[in-house]
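Undergrad: predicted model, plus sequence, below.
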Amino acid sequence: MRTTRDIRTAVVKPVIAALMEDAGTGLDYGTRPDRLPGLLTPLDRFFVRNHAPTPRLDARTWTLRVEGGGVRRTVRYTYDDLWRRFPLVSVVRTLECAGNRRALFGAEHGRRFGGVQWGRGAIGTAEWTGIPLRDLLEPAGLTDAAVEVMPEGLDEARGRRPMPLAKALAPDTLLALAMNGEILPPDHGFPARVVVSGWLGAASIKWVGRIEVSDRPLRVPWNTEDYVIVAPGRPAVPITSTPVASLVELPWPARLHPGPQTIRGRAYAGEDRVAAVDYRIDDGPWRPATLDGPDLAGAWTRWRFPWDPAPGAHVLRVRATDEHGRSQPEATPWNDLGYCHNSVLPHPILVA
């Protein structure tokens, strides 16, 4: 955590408490779940996860370099090249930090984890517009020896994380230039960022200035020391897709008025689709919620159910299930860094 820099300069966009939750680092801000107006998360409240202050980059001097032992030649692109030379595509995809709900994970085990103390808000969905990464790699001439692709950011931390060649060549792995129909904001990666569909947010490197195509597996802090599952007696395993989980669009704890109403939320299953969402009030039975879509891998699904609550204290539990039949567990197995928490949460609600 940075303490020597004025936290007001660490990110560019205004951070409004009515829309975002301060994670306490001066760099990281989560979306308030009760301030999600539609399928897409608006730019003013899309969560921010930074390892260093947001860099101020000039598109007129910025370049992107593709190089490494897995290509035949180094290729450089300017910002204008990206807009003029390549067809643009748009995809709706969700990004989630692997540390989302870390504070709740700690409460579940009665111990505080290190790292950003996220609540439920380190997740958001946007329409990303850009160039399929494979279109940018092709002019460099991929060799038969190419195995991994690693974007690298231009922030002070030089954020970087490798992915297998097959994931880099997937049609929905993009170098994004725009977000929700607007030029990419500085806090979200301007001039260009990678969007790796269905993977943890740390794979979608922001402020990209270099892409290495390697002919050997790459080991960097982001896939060996951090963003890995570490459990006692086991080797570290890099995180890729995040597990199925659900989000209730209410404050924690919530206060509701009596009377008929609709409870809404989101469910997300990483690279997989959400197949079902069930809910339970207090000690009642599990009942199915209605899914409102979209039915997309790599994007969250909206859900809802009607409720006419009696006055008093209640506990709401929501359980999502993915297309392979994997459901949220009652408890998440321990891992040393507090990643991938997806337990069914007992959401406290007071009706008064």
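TA: Alright, I've got the coordinates. Since this is a predicted model, take the numbers as computed values, not measurements.

Undergrad: C-alpha from now on. contacts and neighbour counts both.
TA: Fine.

Undergrad: tell me the first helix or strand C-terminal of the helix or strand containing residue 166.
TA: With elements taken from DSSP states H and E, the one containing residue 166 is helix 165-168. Per DSSP H and E, the first helix or strand lying C-terminal to helix 165-168 is strand 174-179.

Undergrad: for that following strand, packing partners?
TA: strand 123-132, strand 193-195 (3 or more CA pairs under 8 Å, 6 or more residues apart in numbering; DSSP states H and E).

Undergrad: next structured bit after the longest one?
TA: What it means is strand 123-132. Per DSSP H and E, the helix or strand that comes after strand 123-132 is helix 133-137.

Undergrad: could you say what helices and strands that following helix packs with?
TA: Packed next to helix 133-137, using 3+ CA pairs under 8 Å, 6+ apart, is no helix or strand.

Undergrad: contacts for it?
TA: Applying CA atoms under 8 Å, 6 or more residues apart in numbering, the contact partners of helix 133-137 are 66, 86, 168, 169, 170, 171, 173, 174, 175.

Undergrad: what residues are up against the spatially most central residue of the chain?
TA: Taking CA atoms, centre = their mean, the centroid of the chain lies closest to residue 96, which sits 2.0 Å from it. Going by CA under 8 Å, 6+ apart, residue 96 touches 122, 123, 124, 199, 200, 201, 242.

Undergrad: pasting the second one now:
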Amino acid sequence: MSDENLFDQEDYLQARVDEYIWQKSSDAGISRQRFLQILATMVGATAIGGLAKPAPAHSQTSKSNLSNSSATVTKGSRILKPLPPGYISHSKGTLEMNWEAMYERGYLVPNDWFYVHNRNTPPPFDPSTWRLHIQGTGVSTPCEFSYDEIIAMPSISVTCAIECAANGRRFFEEAYNKPLSGTRWRLGAIGVAEWTGVPLSILFERARLKSTARDVLVEGGDLDSLDSKQSKFSSVVPISKALADNSLLVYAMNGEPLPPDHGQPCRALFPGWGGNANVKWIERIEVSETPIYTQWVLKQMVLVGADYPAISPYKGKLITYQNVKSAFELAWPATLAAKPYLLRGRSWSGKGKIVRVEVSLDGGKTWQFARLREPNFPFAWVRWDIEWNPVPGEYSLQARATDNLGNTQPTTVPWNDFGLLYGGVVSHPVTVNS
């Protein structure tokens, strides 16, 4: 399956479902038709169907208490790096990027401001003993590599975003007035960095990848909270995605060794895919000739709800690529002075690059095009701006973006039970004082 075909998630999902049905019916020694009949009658069975200078002070004020104080370390935190001033945290293992702090910063997010979602404290790393194991039926020569061997291999750098699939979850709650479990991110569970590492294709070449390879499981060093057996967290991508030129085993971030909170010694990079696919603290890669089904992928990396019929073995519609989103570089809510102001923001897409951004200053009644600023890398974001000379009052600012494949942010988004992939237009509250 070609990489561009993966944009059609339904085709990809159906291919995996067909193979699942074939495997299970063969294992049971019955026909595919009989297996489907049994599945349909089961109780509860699912239906088949560049780093810039620090931001200068400006007229915006924030309720997140952004300040110029030094970074802090919180007791009991699962995050090892010092938390930056004005940080936003939802739990002991989360750090949300502060959009206000990005005003007048460069294209990349500095490592200390980059968002974090740690299920556990980063595992210790000893470069003398760490090994990456590559194994499975999809390779002819299982092998292992030391850290020194990895960093000595040919490498490339890729500038792209990593974004949590739950970015924007809070807006589902607000739109539907229904509570959700999990981290209540606004839009700060994203960051763009320059990632340096070894293309996975090079590693697979050394392991003698078979032409029959189908799926790639990447396993990290932290525990999977869904697994009662306390196994390591992992995610799965098809071999076509793993072989893409920009799919990397990353060991550096913005020109520095990968920090512990961001996957030291190595993490996966699959540009455009949901954050969980970019597994941190990698220890093992399994390449398989048959589809791999993990509980995390089957039950959590899916959209579940009335608008997303389940397709066995998946609990809902499988998530691969991220959708289109936009955010203002403003506090939430923001307070501005009644004077000329340059509104800034950023828009991004997991499927390509942004080609158009429209901004509304009146809650969606009228729209105007924003200026797009270079660089504008695919799978990353574009910075944009627009002049505004507001009078005192209450405002609801909106932005909507369109990518090069024609994907545009909708006004509303169907509900899903995990609050994933919120891509709707967001109304940003702003008060302008006299």
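TA: That came through fine. The structure presented is a predicted model; accordingly, all values stated were derived computationally and were not measured.

Undergrad: that older thread, which of the contacts of helix 133-137 of the first structure are buried?
TA: 66, 168, 169, 171, 173, 174, 175 (16 or more other CA atoms under 10 Å).

Undergrad: kindly reformat those residues as CSV and extend each row with distance to residue 259 of the first structure.
TA: What follows is these, written out as CSV (distance: CA to CA, whole Å):
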residue, distance to residue 259 of the first structure
66, 59
168, 50
169, 51
171, 47
173, 45
174, 46
175, 47
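
Undergrad: quick revisit: okay if I get the contacts of helix 133-137 of the first structure as a markdown table plus distance to residue 339 of the first structure?
TA: Shown next, in a markdown table, are these (distance: CA to CA, whole Å):
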| residue | distance to residue 339 of the first structure |
| --- | --- |
| 66 | 31 |
| 86 | 37 |
| 168 | 24 |
| 169 | 27 |
| 170 | 26 |
| 171 | 28 |
| 173 | 23 |
| 174 | 25 |
| 175 | 26 |
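
Undergrad: which one of those residues is nearest to residue 139 of the first structure?
TA: residue 66 (9.3 Å; CA to CA).

Undergrad: which residue in the second structure aligns with that closest one?
TA: Using TM-score structural alignment, the partner of residue 66 of the first structure in the second structure is residue 134.

Undergrad: just residue 275 of the first structure next, same as before
TA: Match for residue 275 of the first structure (TM-score structural alignment): residue 355.

Undergrad: helix, strand or coil for that match?
TA: strand (DSSP: H, G, I helix; E, B strand; the rest coil).

Undergrad: dump the residue contacts of it.
TA: 401, 402, 403, 404.

Undergrad: residue 215 of the second structure -> the first structure?
TA: Match for residue 215 of the second structure (TM-score structural alignment): residue 148.

Undergrad: rewinding a little: what stretch of the second structure lies opposite the helix holding residue 166 of the first structure in the alignment?
TA: With TM-score structural alignment as the criterion, helix 165-168 of the first structure aligns to 239-242.

Undergrad: mean shift between that stretch and the first structure?
TA: Following superposition, stretch 239-242 of the second structure is found to deviate from the first structure by 0.5 Å on average (mean CA distance after the TM-score superposition for the first structure).

Undergrad: coming back round to it: for the residue nearest to the match of residue 66 of the first structure when sequence neighbours are not counted, give its distance to residue 191 of the second structure.
TA: Nearest residue to residue 134 of the second structure, sequence neighbours excluded (CA to CA, 6 or more residues apart in numbering): residue 285, at 4.8 Å. Distance of residue 285 of the second structure to residue 191 of the second structure, computed by CA to CA, to the nearest Å: 25 Å.

Undergrad: and residue 100 of the second structure, by the same measure?
TA: For residue 100 of the second structure relative to residue 191 of the second structure (CA to CA), the value is 14 Å.

Undergrad: cool, and residue 273 of the second structure?
TA: In terms of CA to CA, residue 273 of the second structure sits 13 Å off from residue 191 of the second structure.

Undergrad: circling back: which element is the match of residue 66 of the first structure on?
TA: With DSSP H and E as the criterion, residue 134 of the second structure is inside strand 131-135.

Undergrad: what's the mean distance for that strand versus the first structure?
TA: Counting by mean CA distance after the TM-score superposition for the first structure, strand 131-135 of the second structure comes out at 0.3 Å.

Undergrad: now residue 106 of the first structure: closest residue in space that isn't a chain neighbour?
TA: In space, residue 106 of the first structure is closest to residue 112, 4.8 Å off (CA to CA, 6+ apart).

Undergrad: tell me the secondary structure at the one you found.
TA: coil.

Undergrad: quick one on the thing from earlier: and the helices and strands packed on strand 174-179 of the first structure as CSV, adding distance to residue 342 of the first structure and mean neighbour count?
TA: Below are those laid out as CSV (distance: least, CA to CA, whole Å; neighbours: other CA atoms under 10 Å):
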stretch, distance to residue 342 of the first structure, mean neighbour count
strand 123-132, 13, 24
strand 193-195, 22, 27
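
Undergrad: would you turn these into JSON lines with distance to residue 60 of the first structure?
TA: Below are those laid out as JSON lines (distance: least, CA to CA, whole Å):
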{"stretch": "strand 123-132", "distance to residue 60 of the first structure": "18"}
{"stretch": "strand 193-195", "distance to residue 60 of the first structure": "16"}
